[in-house]
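Trainee: heads up, no residue letters with this:
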């Protein structure tokens, strides 16, 4: 004899076996999801963190290039205030270029001027001889993975650096 409940169950795709306690299977999906979720979140946050570090490295490289171009065309002799001027220019460019983690983690710039023959004395003020300016920038990028914040004290960070070299151009 077919009852109305049996007909409704068969139309809905349910059988008597699905509601039978001797045949478990109703919580299997939830358990599998609970096992896979941490791995999925780890991969997701890892992709996000990699993207942030990659973005910061590209931006830091661009700040280094712009700072190097600026330093290569200056008329002021770098003997007196060259390094501090490069640091202030790099800081200004980093602020304008939306460098990830910049306000909390500053950009450190070091600049050296070398002559093409190899001596490292200060270049003349006229920029007529071949001189090179070498700029190295370092910047710390904060880590965003939630579980790393508990293991790193006082803060988790990845140090990035970039170096550029430009020939100092003669003034027109």
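Mentor: Right, received. Where do you want to start? On a predicted model such as this, the values are computed, not experimentally measured, just so you know.

Trainee: from here on, contacts and neighbour counts on C-alpha atoms
Mentor: Will do.

Trainee: now for the host helix or strand of residue 33, which elements pack on it?
Mentor: Element membership of residue 33, judged by DSSP states H and E, is helix 28-72. In terms of contacts (3 or more CA pairs under 8 Å, 6 or more residues apart in numbering; DSSP states H and E), helix 28-72 is packed against helix 78-96, strand 131-142, strand 157-167.

Trainee: Below is an additional structure, to be compared with the one above:
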């Protein structure tokens, strides 16, 4: 006697399975895409503020009044505004109101190792005090740019809120008379 067993084939309906899987993965996929976009935006603003500091430093080191009057070798208010406008000209996404630029002209004292601030040109008018002395060889310009960036996406704001950005740099001022070449 032979015993034969037949397997009953039961077909389960699979309609809608793809839709359920897509609905489960969609929020994760969207959060991942928003994170990538937000990271790119913050990185772009970081680069913008860095370029602003570089441009302000470049402009401040080379922009000195070149007239023949009493202000020769000094930084005037018009030149201070020119420095700030050149620096702000590098911004595309970051609003000007969120960026603070401070340019300090510093005279080092070789004997004591300290330095004194000769003048300040700032985007904050309360801090500005233009140099009253003529800038000479070995004077330096110190630029500091500060900003804050927060996430534009509400889902990411709790993780990235008011991220501070600060860039600073120092460079020697090139005086009007130029730099004397050493004798051979």
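Mentor: Looks like it arrived, so ask away. This structure is a prediction, so every number in the text was calculated from the model and none was measured.

Trainee: Dump the helices and strands packed on helix 28-72 of the first structure into JSON lines; add mean neighbour count and distance to residue 150 of the first structure as well.
Mentor: JSON lines is the format used below for those (neighbours: other CA atoms under 10 Å; distance: least, CA to CA, whole Å):
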{"stretch": "helix 78-96", "mean neighbour count": "17", "distance to residue 150 of the first structure": "29"}
{"stretch": "strand 131-142", "mean neighbour count": "21", "distance to residue 150 of the first structure": "13"}
{"stretch": "strand 157-167", "mean neighbour count": "16", "distance to residue 150 of the first structure": "13"}
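
Trainee: where does stretch 144-152 of the first structure sit relative to the chain's centre, distance-wise?
Mentor: Stretch 144-152 of the first structure has its C-alpha centroid displaced from the chain centroid by 16 Å (CA atoms, centre = their mean, to the nearest Å).

Trainee: Next, the buried residues of that stretch.
Mentor: residue 145 (16 or more other CA atoms under 10 Å).

Trainee: neighbouring contacts of that stretch?
Mentor: Stretch 144-152 of the first structure is contacted from outside by 45, 46, 49, 143, 155, 156, using CA atoms under 8 Å, 6 or more residues apart in numbering.

Trainee: most neighbours, which of these?
Mentor: Among the contacts of stretch 144-152 of the first structure, the one with the most neighbours (other CA atoms under 10 Å) is residue 143, at 19 neighbours.

Trainee: Trace that residue over to the second structure, please.
Mentor: In the second structure, the residue matched to residue 143 of the first structure (TM-score structural alignment) is residue 151.

Trainee: For that match, give me its contacts.
Mentor: 38, 42, 157, 160, 161.

Trainee: Name the nearest residue to the last one, sequence neighbours excluded.
Mentor: Taking CA to CA, 6 or more residues apart in numbering as the measure, residue 161 of the second structure lies nearest to residue 150, with 4.7 Å between them; neighbours along the chain are not counted.

Trainee: For the spatially most central residue of the first structure, which non-adjacent residue is spatially closest?
Mentor: A centroid search over the first structure (CA atoms, centre = their mean) returns residue 53, at 1.9 Å, as the residue closest to the centre. Distances taken as CA to CA, 6+ apart place residue 141 nearest to residue 53 of the first structure, at 6.8 Å, with adjacent residues excluded.

Trainee: didn't that neighbour look like it was pressed against residue 56?
Mentor: Yes. Using CA atoms under 8 Å, residue 141 of the first structure is in contact with residue 56, at 7.3 Å.

Trainee: ok, now how distant is residue 171 of the second structure from residue 18 of the second structure?
Mentor: 62 Å (CA to CA, to the nearest Å).

Trainee: Let me fix that, I meant to ask about residue 36 of the second structure.
Mentor: Applying CA to CA to residue 36 of the second structure and residue 18 of the second structure gives a distance of 26 Å.

Trainee: Good, wrapping up.
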